[in-house]
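# Need a 3D model of the following:
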Amino acid sequence: MADASSPVTLVILGASGDLTQRLLLPGLGTLLKAEPDLNLTLIGASNLDWPQEKWAELVTSALPGGGCPDARVRQQLGATHYVQLDVTDATQMGEFLAGLSGQVVLYFALPPAVTMKACEALAHVDLPAGLRLAIEKPFGTDLASAQHFNALLAKLVHEDQIFRVDHFLGKATVLNLLGLRFANRILEPVWNSTNIERVELISDEVLALEGRAGYYDHAGAMKDMIQSHLLLVMAMFAMEEPARLDALELRDLMVHTLRSTHLWQDDPVASSRRARYTAGTLAGRQIPSYVDEPGVDPERQTETLAEVTVEIRNSRWSGVPFRLRSGKALGDGVRGMTVVFRPVEHQPEGFTNQAARDVLTIGMSPETLALTLATNAEGSRWDLEQTSLAAKLGDSPIRPYGQILDGIIHGDPMLAVRGDVAEECWRILTPVVEAWADGRVPLDEYRAGSSGPKAWSAPQGSDS
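Purely as a prediction, here's the structure:
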């Protein structure tokens, strides 16, 4: 692994895109603030004929968004430039790579199809020693394409040099799962099906499409969020205890959990739901129906809200439903993990009501922790009420993309998605993809700004 003084050349392929401006450069800014001595050459590359001044302006405006001090921004400007490059042209890529020095990182901030073509071009190029490849999700469009892509990448570099990026693994709340589970004696003994009734992992967004039709209308909520982000968070939530925190141990345990994961009762129709938003109001803004958004093809039947219930068939989790849900244009914007515990085996006679379930809530945005317990009510000593113990978790000084870039730059793949992990995520959801393509699961509707379809009352896999 490289230390801060080792020279690293970070090349952002697709530097003119939204991802670079909105997430990558601000994330890098937080990393440069935390590691000001990082010896980094930053190169932006795309097929657009940009003047150097335009790239410099982008870097100057985006790095401070992550809190990078002005002096460090100016220092980085002295070690950055832009190149016009056709990433699918093997000759151009070979000439470009031959001129780079230090530890080279290629970050593919590109659409998946273009990334794959670029990697096919790299197969005909002499690659720099130790080259690292950072690949944005989605990793393929289905299981077969993911397997094909992994085989292609394996011909280029070793697996430990491939960083499949899922920024959810860089979120402080997700990383807090490791400390919460394995450093607290009070939780680990009850983290199992004996004590837990169901688990919900929800990432609902208040934002609507926001001009992302080019990508989103081909992907939809399930492929955009559940197939990648939420299944990975679930694996970290449910995995067995690691002996140490390193790339091998953590990713071995994650894939072990995913291999045990199946659709609830092996039924892709009963275990999944989908919907898309109609016109409504969000934060005082009028939101058009999804099918009326610019760039959307209504015939694709793209969902903006997806829900899938899975089960983990091992001794720890057998019989516990895990509900994974994500959608856009939802008024409540719930983002977090909810753990619902089973009732006590016996509640003493004499209480005037039945105790509600204990609930642990781990908020992802904002980052919070709350435990709701049954206690004696204030008004009547034999009434039971719910009391919540809550805390706001400290924000990480490094944003998720900064955490991910830190691992890539220093050669630590612990927060990168390994190839077999990516394939397992596709394997789990393939029956749902097929059921939806065949029209066996109806496409419901919900009003933008609401909490979802009115018909979606009780969670799947729940009797409540």
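# For the rest of this, base every contact and every neighbour count on C-alpha atoms.
OK.
# part of a helix, is I398?
No - the assignment for I398 is coil, going by DSSP: H, G, I helix; E, B strand; the rest coil, so no helix is present there.
# Tell me how far it lies from R313.
Summarising the geometry, the distance separating I398 from R313, computed by CA to CA, to the nearest Å, is 36 Å.
# Which of the two has more residues huddled nearby?
Taking other CA atoms under 10 Å, I398 and R313 do not tie; I398 has more neighbours (24 against 16).
# which residues touch the more buried one?
Residues near I398 by CA atoms under 8 Å, 6 or more residues apart in numbering: G27, T30, L31, A34.
# again, only using 6 Å
In this structure, I398 makes contact with T30, L31, judged by CA atoms under 6 Å, 6 or more residues apart in numbering.
# Quickly note the distance from it to M236.
According to CA to CA, I398 and M236 sit 20 Å apart.
# and L443, what is it in contact with?
By CA under 6 Å, 6+ apart, L443 lies in contact with R274, A275.
# ditto for I12
I12 makes contact with G44, A45, Y107, according to CA under 6 Å, 6+ apart.
# Which one of the residues you listed sits in the busiest neighbourhood?
Among the contacts of I12, Y107 has more neighbours than the rest - 25 neighbours, counting by other CA under 10 Å.
# what does the helix or strand containing that one contact?
Secondary-structure element containing Y107, defined by DSSP states H and E: strand 103-108. Counting by CA under 6 Å, 6+ apart, strand 103-108 makes contact with V8, T9, L10, V11, I12, L13, L131, R132, L133, A134, I135, all of which sit outside it.
# The structure of the following sequence is requested for comparison with the preceding one:
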Amino acid sequence: MIERLVLLGATGDLTARYLLPGLAALRDRGHLEDTFQLVGVGREDWEGGEFRGWARAQLDEHGSELPAAARDAVVTAADYHRADVTDAAAMAEVVAGTGPVAAYLALPPSLFGPTVSALHSAGLAPGSSIVLEKPFGESLAEATRLNALLSEVIPEDSVFRVDHFLAMTTAQNLLGTRLANRLLEPLWNSTHIARIDIVWDETLALEGRAGYYDGVGALKDMVQNHLLQLLCLVAMEPPMSLDARDLRDRKVDVLRSIRPLSDDDVVRQTRRARYTAGRIDGASVPAYVDEHGVDPSHRTETFAEVRLQLDNWRWHDTTFRLRTGKALRRDRKEVAVHFRPVPHLPDGLRGNPRPNVLRFGLDPETVVAEMAGVGPREDALVPVTLAAELEPGELPAYGRLLLDVFNRDPALSIRGDEAEESWRVVTPVLAAWANDRVPLEEYSAGSDGPSLSPGT
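Predicted coordinates for the structure are as follows:
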């Protein structure tokens, strides 16, 4: 087990909100020993004590539900280096010592390549891992170059391209519900399923993230990675096991089967928009272009929708709709499976039953089945809803991902060819949008989006 985490970009929002609480959760559940070391690396001119004070404050704010003893243990294990992550000599000093390390790149994608090169020159101990946050590169060409560079530095099974959506309880429950229930798997195909919506709508606006978001946008931030990963879990063929090779092979099969989009397809099957001023829960929200740090000339979208088809036997006539948006009226984070209508309704049953929908809520974690049943009048159909709220997982998503890194288990990380296939899917969309083939619509903050699309 790896017992030293070198956190590059240690003073950022990702560390504060997710990585430090994830480590404290691991400590609380007995997964981190007293010998664990956290080495923070950043550009702030701090000493170790200042970093520990900052880490304690972040844990008090973002991990207050965790026991004080677990939080204290993480703080005690921490040290800090002020260093340029792209400087080989500086990185050699950071990773020096005996035993393997996990080098976690909590950095902008533009720094991945130079940082990996610096780590290569610095020399990583055998058994070390490199962890990269999404998005993996900023284009298909960059992802391909980065994969080639990583292959020179470290074995593929020691590269963790992490996506915390894969560690969410409900995302994993998608596989369990499909593959462990005879009731569902025979129906899990285009004969019975008309459309699957994968939605991450949120009331959250920019919230001070312009430095990152304005150069990325909704398509790269959510669709290219998180939502395509959920599509893989929904659409994949049953794997032989949930080991890394079997699971990731089946995910790549899904991505390869996605029908390439022509320019005309992009015009018909995608939408983009950004929010204007409005109100959310009674609070005023400025227009995206008026948010601090936003460059209006970037024409960054805060809403993206893409409809895809899969060219394979199971899903040949099912539409997959991937949608995400910021500053919307309500949070809606789910995978919604829309079944086809029944082929015939016997005479004597009154009503017009809506097609069945099976909804996997991602946040909060729920499973809801919408069906038809008979009401007080025996011949009248009424909607019936069956709902279950799932127990939270033992670990938060980032705790689970970090544990997999320390245990060298890459099953829930993204393989190199998988990352490239994901970029292949969205590259035609990015190109057509850059050429204004698809208009940049607008919607008011606090609304349902740029006008309700069919099936919303």
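# mean deviation of the strand holding Y107 of the first structure from the second structure?
Superposing on the second structure and averaging over aligned pairs (mean CA distance after the TM-score superposition for the first structure), strand 103-108 of the first structure comes out at 0.8 Å.
# and after that strand, which helix or strand comes next?
Using DSSP H and E, the next helix or strand after strand 103-108 of the first structure towards the C-terminus is helix 112-122.
# what's the mean gap between the helix or strand following that next one and the aligned bit of the second structure?
Beyond helix 112-122 of the first structure on the C-terminal side, the first helix or strand identified by DSSP H and E is strand 132-136. After superposition onto the second structure, strand 132-136 of the first structure lies on average 0.4 Å away from the residues it aligns with, using mean CA distance after the TM-score superposition for the first structure.
# Would you map the helices across the stretch 351-464 of the first structure?
Along the stretch 351-464 of the first structure, the segments classed as helices by DSSP state H, counting those that start in this stretch run 400-409, 419-437.
# list the buried ones in the longest one?
The one in question is helix 419-437 of the first structure. Buried residues in helix 419-437 of the first structure, defined by neighbour count with 16 or more other CA atoms under 10 Å: 419-433, 435-436.
# Tell me roughly how far it lies from the second structure on average.
In the superposition against the second structure, helix 419-437 of the first structure averages 0.6 Å from its aligned positions (mean CA distance after the TM-score superposition for the first structure).
# What range does that helix cover in the second structure?
Taken onto the second structure by TM-score structural alignment, helix 419-437 of the first structure occupies residues 416-434 there.
# what's the counterpart of Q21 of the first structure in the second structure?
Counting by TM-score structural alignment, which is the criterion used here, Q21 of the first structure corresponds to A16 in the second structure.
# Would you mind confirming that that match makes contact with Q58?
Yes - in this structure, A16 of the second structure is within contact of Q58 by CA atoms under 6 Å, at 5.3 Å.
# May I ask you to confirm that M371 of the second structure is in contact with N356?
Yes - with contacts defined as CA under 6 Å, M371 of the second structure counts as touching N356 at a distance of 5.0 Å.
# neighbour count winner among these two?
Higher neighbour count among M371 of the second structure and N356: N356, with 20 against 16, using other CA under 10 Å.
# Kindly provide the distance from that one to L183 of the second structure.
Taken as CA to CA, the span from N356 of the second structure to L183 of the second structure is 14 Å.
# do the same with G123 of the second structure
Between G123 of the second structure and L183 of the second structure the distance, using CA to CA, works out to 52 Å.
# Those two - which one has more neighbours?
Neighbour totals were compared for G123 of the second structure and L183, and G123 leads with 15 against 11 (other CA under 10 Å).
# what's near enough to touch the aligned residue in the first structure for that one?
Taking TM-score structural alignment as the alignment basis, one finds that G123 of the second structure is matched in the first structure by D126. Taking CA under 6 Å, 6+ apart as the contact definition, D126 of the first structure lies against nothing.
# The same query, at a cut-off of 10 Å, please.
For D126 of the first structure, the contacting residues are A90, M93, G94, E95, L97, A98, L156, taking CA atoms under 10 Å, 6 or more residues apart in numbering as the criterion.
# From those residues, which land in helices?
When helices are assigned by DSSP state H, the members of the contacts of D126 of the first structure inside them are A90, M93, G94, E95, L97, A98, L156.
# The equivalent of A151 of the first structure over in the second structure: which element?
With TM-score structural alignment as the criterion, the equivalent of A151 of the first structure in the second structure is A148. Taking DSSP H and E as the definition, A148 of the second structure sits inside helix 140-153.
# in that helix, what's buried?
With burial defined by 16+ other CA under 10 Å, the residues of helix 140-153 of the second structure counted as buried are L140, E142, A143, T144, L146, N147, L149, L150, V153.
# How about the first one, nearest residue that isn't a chain neighbour?
Nearest residue to L140 of the second structure, sequence neighbours excluded (CA to CA, 6 or more residues apart in numbering): W423, at 5.0 Å.
# so the one you found sits right up against A143, yeah?
Yes - the pair W423 of the second structure and A143 passes the contact test of CA atoms under 10 Å, sitting 7.9 Å apart.
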